[in-house]
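Enquirer: Need the 3D shape of this:
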Amino acid sequence: MNIMQSDISEANTTEAPPSSQGSWIALLTVAITAFALVTSEFLPIGVLNDIAADLHVSVGTAGLMITLPGVMAAFAAPLLPVSVKNLDRRYLLLGLTATMVGANAITAIAPNFEILLLSRFILGFAIGGFWATAIALSGRLAPSHLPIAKATATVMAGVTLATVLGVPIGTWLSDAYGWRTSFGITSVIGFVVLLLGFKFIPSLKPESAIHFRDLPALLRINKARQGLIIILLIGLAHFSSYSYLTPFFKNSAGFDSATISSLLLMFGIAGIFGNAFAGYSSNLNVRYTFAFVAICFAVVFFGFPLFAIHTSGAFILTALWGFAFGAFPTTANIWMFLHAPHAVEKGMPLFVGFFQIMIASGALIGGYVVDHFNANILLYSVLSFIILAVISIFTLSRGLNNPKQETCSISSE
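Expert: From the prediction side, this is the model:
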């Protein structure tokens, strides 16, 4: 993802001027905001059983905590950049950070499941708005001498740290002090970041506006549409099942909390290697990279019910799952840059919304199957999405290789 996003930024015609007022602390402030947002979004995965038991709902129903933010983010990502028009992006970032702080605080004290869902709905607004604007601002937030590629990588490091540290630590805190403590601490982190933002984030006047007619830019390009089909199938498979990973480990495998936290940490660490692999491999052939990622997912979903009930098998398959997911968004973004480079900037808000729809739909599908059947049935069911994705890669997208000029552009980074 880092490589992809850096190239998108360099493709823009409105790069940050040399006189940028950005600084390292402004850039790090936004990176920590990304850490807090991603932790907030996926923290329920590690504490779903505890929330379900405490608020007297089923695990599948508790999965709405993941579905609702995705739904709201899917609307906010394309609509917010259009709606705010000429608003100084400094105030937009601060407002979204404040929204995250408030949403997590409400979650931490929610007296019932209905109020908790309301807080998650509010969080989705912050998630969608942040991702639709933050990446484009990374170059202007950084010191003037820092390349845009490194600035973008710094912001995206917050996402990686959230996967590696945020969710596992949140799960550990939940086991030790209760799930409400995890969300309360995330809210406090957000508040500290908000104070830093008021002090260090510079004025970020918009240089151009995105209009509604610009949003479907990627949908107008055939090669981009082919990629979207593959992304949709793989994304639905992952998000349908990953949302219920902890219930599987607890209910089907019978692992204790310490083992589950270790497995989630393993998932995150493997994701770092998956991201690095995809950045290199997609430069060579993004279609074959997608095929390899899909095959990794297929091995995971087929093997999990059989082998992940044992500790060694669980660690191996969870690492493979984390590797595949770490590679997935990176490959998805690079596909769009290679095959629709001139449409990416204006199409990015809708692309972010597309990802959020996958998260929401996946959690909803997974919740229904878990409630009415079990986690094993869920894993075997999503395997069909992966099979369709592989078929699409080798039929619908057959022969679609990296354009030479774009490949050279990325390789020169």
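Enquirer: going forward, measure contacts between C-alpha atoms and count neighbours the same way
Expert: Fine.
Enquirer: From residue 63, how far out is residue 146?
Expert: Per Cα to Cα, to the nearest Å, residue 146 is found 41 Å from residue 63.
Enquirer: Among these two, which residue is more densely surrounded?
Expert: Legend: neighbour count by other Cα atoms under 10 Å for residue 146 and residue 63, higher for residue 63 (28 against 15).
Enquirer: The more buried one contacts residue 364, correct?
Expert: Yes. Contact criterion Cα atoms under 8 Å: residue 63 and residue 364 qualify, at 7.1 Å.
Enquirer: Next SSE downstream of the helix of greatest length in the chain?
Expert: The helix that spans the most residues within the chain, counting by DSSP state H, is helix 257-307. Downstream of helix 257-307, the first helix or strand assigned by DSSP states H and E is helix 311-339.
Enquirer: next one: that next one to chain centre, how far?
Expert: On the basis of Cα atoms, centre = their mean, to the nearest Å, helix 311-339 sits 12 Å off its chain's mean C-alpha point.
Enquirer: Does anything pack onto that helix? Which helices or strands?
Expert: helix 2-11, helix 222-242, helix 257-307 (3 or more Cα pairs under 8 Å, 6 or more residues apart in numbering; DSSP states H and E).
Enquirer: Could you also give me the structure for this next sequence, so I can compare it with the first?
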Amino acid sequence: MPVSVFSLMLVVFSLTTGEFVIAGILPEVAGNLSVSIPAAGLLVTAYALGMIIGGPVVTVLTARLPRKPLIIGLIVVSILGNLGSALAPNYALLLIARFFAGLIVATFFAVAIAVAVSTAPPGKEGSTVAKLTLGLNLGIILGTPIGTFVGHTFGWRATFAAVAAVTVLALLLVLLYVRTPTTPSAGSVLGELRVLGNRGVQLAIILTVVGNVGIVTVFSYITPLLTGVSGFSLAAMPVLLLVYGAGAVAGNFLGGWLTDKALMPSLAGLLAVLALALGLFWLLSGFPVAAVALTFVIGLLAFAIVPGTQTRVLTAAAGAPTLALAVNASGYQLAAAFAGWLGGAIIAGPGVRAIYLVGAALTVAGLAIALGSLAADRRAAAMNGVPATR
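Expert: Model prediction:
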């Protein structure tokens, strides 16, 4: 991995850790600030809302800025947001700090992808995106448990201070190794906005949302699924989450390799296999050995589709990809928010096990969108007399 890409990946790692680690320290935060657990849970919502709102707004406002100063500024905002979280004297200010920290995430992710891909050899866009999104995997399976341990050992404020420290290290690497054009990647704010009217870009963003919402719903409720249906104890969950995470890391690189080979055919194939795997999980969820194996498989497939969906948006948006990628990231957060509500509604209705079937059905809907896009690509290629390889 080039050091420049590693530098950006490390920022993604810190941003992801900052997003998810709050779940591990909620009781400590609630007790220290004298608020309820549900109120402390709103800190997760505040960060997600910052991402959803900040994605399009911050990207539009910064469209004319040179890329490297923009990247540095976004990282500095993240550092300040996490330091503000560590020092917040009360719940209200902590809530504001978490929202502030989330504001820049989608824009940074979009700019980082565009910058990293601009340095990649032709035909290696997917694997480059996979190297960058490895930070997502590591933030979930490594950063979050380490941050939780730090919070339990030294207090919850130390967790946010540690995230800020890692981000400072990443900033130093970015300053030293990331090279970008001195001009912005977008021609104008209007150019960034105009690209959102492109039907191909719209379909690519919709594919990200619909293609991911099923597996995100399953992952959001993975603990009650594996304990209540498959019979595992709560003590086994850290190991099972590591199994899922190992699959996610493998899937991330597999997805990048497949994306480089054939973007839409591989993406459609991965969605089809994911839908099948979720259906099998529903059928075999009562068998612990099968549940462990399928936990690895769905982790692999869930993250194997990430490089493809990101690269699809990148290629569809062509000369002005930053806003499209930021909106795509915000769309993913909306899918995650919807998944939380949907899973609860399923549990209240047909029961927790049905989450697997609903997840499979939603993934099939994503597959339909992918197949429609693939067919449109092939029709356009045939009209232009060129082979449809992507």
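Enquirer: re the thing from before, quick one, the longest helix of structure 1 and helix 222-242 angle?
Expert: 110 degrees (axes from the mean of the first three to the mean of the last three Cα atoms, to 10 degrees).
Enquirer: what angle separates helix 257-307 of structure 1 from helix 311-339?
Expert: 80 degrees.
Enquirer: Tell me the helices and strands packed up against helix 257-307 of structure 1.
Expert: helix 2-11, helix 148-161, helix 167-177, helix 311-339, helix 375-394, helix 404-411.
Enquirer: Ok, which of those helices comes nearest residue 30 of structure 1?
Expert: Of all those, helix 148-161 sits nearest to residue 30 of structure 1, with 6.4 Å by Cα to Cα.
Enquirer: counting contacts, what elements does the closest one pack onto?
Expert: Using 3+ Cα pairs under 8 Å, 6+ apart, helix 148-161 of structure 1 sits against helix 2-11, helix 24-55, helix 113-141, helix 257-307.
Enquirer: And it, what's buried?
Expert: Buried residues in helix 148-161 of structure 1, counted by 16 or more other Cα atoms under 10 Å: 148-161.
Enquirer: May I ask which two of these are separated the most?
Expert: 148 and 161 (20.3 Å).
Enquirer: mind checking the SS state of residue 111 of structure 1?
Expert: With DSSP: H, G, I helix; E, B strand; the rest coil as the basis, residue 111 of structure 1 sits in coil.
Enquirer: In contact with it, which residues?
Expert: Residue 111 of structure 1 makes contact with no residue, according to Cα atoms under 8 Å, 6 or more residues apart in numbering.
Enquirer: can you count the residues close to the equivalent of residue 69 of structure 2 over in structure 1?
Expert: Taking TM-score structural alignment, the alignment pairs residue 69 of structure 2 with residue 91 from structure 1. By other Cα under 10 Å, 17 other residues sit near residue 91 of structure 1.
Enquirer: and the gap between the nearest residue to residue 334 of structure 1 once chain neighbours are set aside and residue 411 of structure 1?
Expert: Of all residues not flanking residue 334 of structure 1 in the chain, residue 4 sits nearest, at 5.1 Å (Cα to Cα, 6 or more residues apart in numbering). From residue 4 of structure 1 across to residue 411 of structure 1, the span is 11 Å (Cα to Cα).
Enquirer: re earlier: for residue 216 of structure 1, which of the helices and strands packed on helix 148-161 of structure 1 is the nearest?
Expert: Among those, helix 113-141 sits nearest to residue 216 of structure 1 (Cα to Cα), with 14.3 Å.
Enquirer: Which strands or helices does the closest one pack on?
Expert: Partner elements for helix 113-141 of structure 1 (3+ Cα pairs under 8 Å, 6+ apart): helix 2-11, helix 24-55, helix 64-84, helix 89-109, helix 148-161, helix 344-372.
Enquirer: Just the buried positions in it, please.
Expert: For helix 113-141 of structure 1, using 16+ other Cα under 10 Å, the buried residues are 113, 116-141.
Enquirer: And for stretch 93-105 of structure 1?
Expert: 93-105.
Enquirer: Let's verify the closest residue to residue 249 of structure 1 other than its chain neighbours: helix, strand, or coil?
Expert: Leaving aside its sequence neighbours, residue 249 of structure 1 sits nearest to residue 255 (Cα to Cα, 6+ apart; 5.7 Å). Look at residue 255 of structure 1: counting by three-state DSSP, its state is coil.
Enquirer: Now check residue 255 of structure 1 against structure 2: what is it aligned to?
Expert: Aligned partner of residue 255 of structure 1 by TM-score structural alignment: residue 233.
Enquirer: which one in structure 1 is aligned with residue 97 of structure 2?
Expert: Match for residue 97 of structure 2 (TM-score structural alignment): residue 119.
Enquirer: Nearest residue to that match in space, please, no chain neighbours.
Expert: Residue 119 of structure 1 sits nearest to residue 103 (Cα to Cα, 6+ apart), 4.8 Å away.
Enquirer: Aligned against structure 2, show me the partner of that neighbour.
Expert: Matched by TM-score structural alignment, residue 103 of structure 1 corresponds to residue 81 in structure 2.
Enquirer: That match reaches residue 94, doesn't it?
Expert: No. Counting by Cα under 8 Å, residue 81 of structure 2 stays clear of residue 94, with 9.3 Å between them.
Enquirer: ok so, going back, can you tell me which of the helices and strands packed on helix 113-141 of structure 1 is nearest to residue 184 of structure 1?
Expert: So among these, helix 89-109 is nearest, using Cα to Cα, at 5.3 Å.
Enquirer: Quick one: average offset of that closest one versus structure 2, please.
Expert: Per the superposition on structure 2, helix 89-109 of structure 1 and its aligned residues are separated by 2.9 Å on average (mean Cα distance after the TM-score superposition for structure 1).
Enquirer: Relative to the whole chain's centre, how far out is that helix?
Expert: 18 Å.
Enquirer: Can you check what angle separates it from helix 24-55?
Expert: 30 degrees.
Enquirer: Quick one: list the elements packing against helix 89-109 of structure 1.
Expert: Helix 89-109 of structure 1 packs on helix 24-55, helix 113-141, helix 179-200, going by 3+ Cα pairs under 8 Å, 6+ apart.
Enquirer: Much appreciated, bye for now.
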